[in-house]
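K.L.:
Below is the structure, and that's it, no one-letter string:
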């Protein structure tokens, strides 16, 4: 499996509830319809009322950790090629402008490892 993570920040002026609602009811369905290459798609919304931190550790600078799995690297590259098509990329960016601070999108490939349990 090939995994990608995105750290996304809500658009100024949106509450957390508005952000989550828009992502779950508008953007997530758009992504799953547009990119069949994504075989698993999770959105993790931090609950900062239940956080472990030390000292003056600041709040994170994002509102959701999005995880996307692909069958392999070529599936990810195919998704990127689909996104690069102007009609697709423009549609995604237009939807993102409704709820994301697009200047703060961070997406990266991860080397996911699991500790074996006995």
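P.N.:
Cool, the structure landed. Just so we're clear, the structure is a prediction, and the values are computed from it rather than from any experiment.

K.L.:
okay, CA-based contacts and neighbour counts for the rest of this
P.N.:
Will do.

K.L.:
what about the helices in the chain?
P.N.:
16-22, 28-34, 73-84, 86-96 (DSSP state H).

K.L.:
next, the one to line up against it:
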């Protein structure tokens, strides 16, 4: 499964509330019908004032070529789809997004843990946009992340689903990967991973503590955006 993740920043002059209204009421109706999309989820920040972005839009495709046709490839912010809902969606983003301030990522989803059968609607999610430690190659980063860190992270207390997303084009990707940890309970998420803005949170025990200690072995913490939000599944042809 391939996924396009857009970290959304509202257009200058718009309030967060105005942005959310437009995104959810106007744009989502278009985006869920983009050709090739099999799942579409939006993630709203639980604490907008402290969040690094106004929201996250996630579109899933079975086929990477279909994703590229609809949404462009890594680095192509000004892609211009020729037809259909993809064209309509691209034209609409100028109404509510600051395009040049919106990081985006295309990758392949690897599900590391799933206790919810893929049902993520209404769950709280911590998304970490990973940047490797200075001096590490992308391959070295991936090797440590997948072999050393992931076995710890999947056992963090409260985690009900854990996905890692690897870039399909590492040389042009804005991040080295994305880690997504889902929780039923927001307090459990905060206990394990901190709240918005708390990059140097220090969990006291368990796998959360072990995971926090390990990130220093392979991540550039200060260069890693993170986002805590509640996910709404707008379309899901995978499960339905």
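P.N.:
Sure thing, it's come through. What you see is a predicted model, and the numbers here were worked out from it, not measured in a lab.

K.L.:
TM-score for the pair, please.
P.N.:
Scored by TM-score structural alignment, normalised by the length of the first structure, the superposition of the two chains gives a TM-score of 0.71; 109 aligned residues with a Cα RMSD of 3.1 Å.

K.L.:
Nearest to residue 109 of the first structure among the helices of the first structure would be which one?
P.N.:
helix 73-84 (9.5 Å; Cα to Cα).

K.L.:
what angle separates the closest one from helix 86-96?
P.N.:
Here helix 73-84 of the first structure runs at an angle of 80 degrees relative to helix 86-96 (axes from the mean of the first three to the mean of the last three Cα atoms, to 10 degrees).

K.L.:
List the contacts of the closest residue to residue 153 of the second structure other than its chain neighbours.
P.N.:
The shortest distance from residue 153 of the second structure to any non-neighbouring residue, by Cα to Cα, 6 or more residues apart in numbering, is to residue 211 (6.0 Å). By Cα atoms under 8 Å, 6 or more residues apart in numbering, residue 211 of the second structure lies in contact with 149, 152-153, 156.

K.L.:
Look up how far residue 150 of the second structure lies from residue 211 of the second structure.
P.N.:
Taking Cα to Cα, to the nearest Å as the measure, residue 211 of the second structure and residue 150 of the second structure are separated by 9 Å.

K.L.:
Also residue 4 of the second structure?
P.N.:
Counting by Cα to Cα, the gap from residue 4 of the second structure to residue 150 of the second structure is 22 Å.

K.L.:
Who has more neighbours out of these two?
P.N.:
residue 4 (22 against 18; other Cα atoms under 10 Å).

K.L.:
So the residue nearest to residue 153 of the second structure versus residue 192 of the second structure, what's the distance?
P.N.:
9 Å.

K.L.:
what about the strands in the second structure?
P.N.:
2-8, 37-45, 55-61, 104-114, 124-130, 159-167, 177-183, 226-236 (DSSP state E).

K.L.:
Now render the ones you listed as TSV, adding distance to residue 68 of the second structure.
P.N.:
Formatted as TSV, the strands of the second structure follow (distance: least, Cα to Cα, whole Å):
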stretch	distance to residue 68 of the second structure
strand 2-8	9
strand 37-45	11
strand 55-61	10
strand 104-114	9
strand 124-130	21
strand 159-167	13
strand 177-183	18
strand 226-236	19
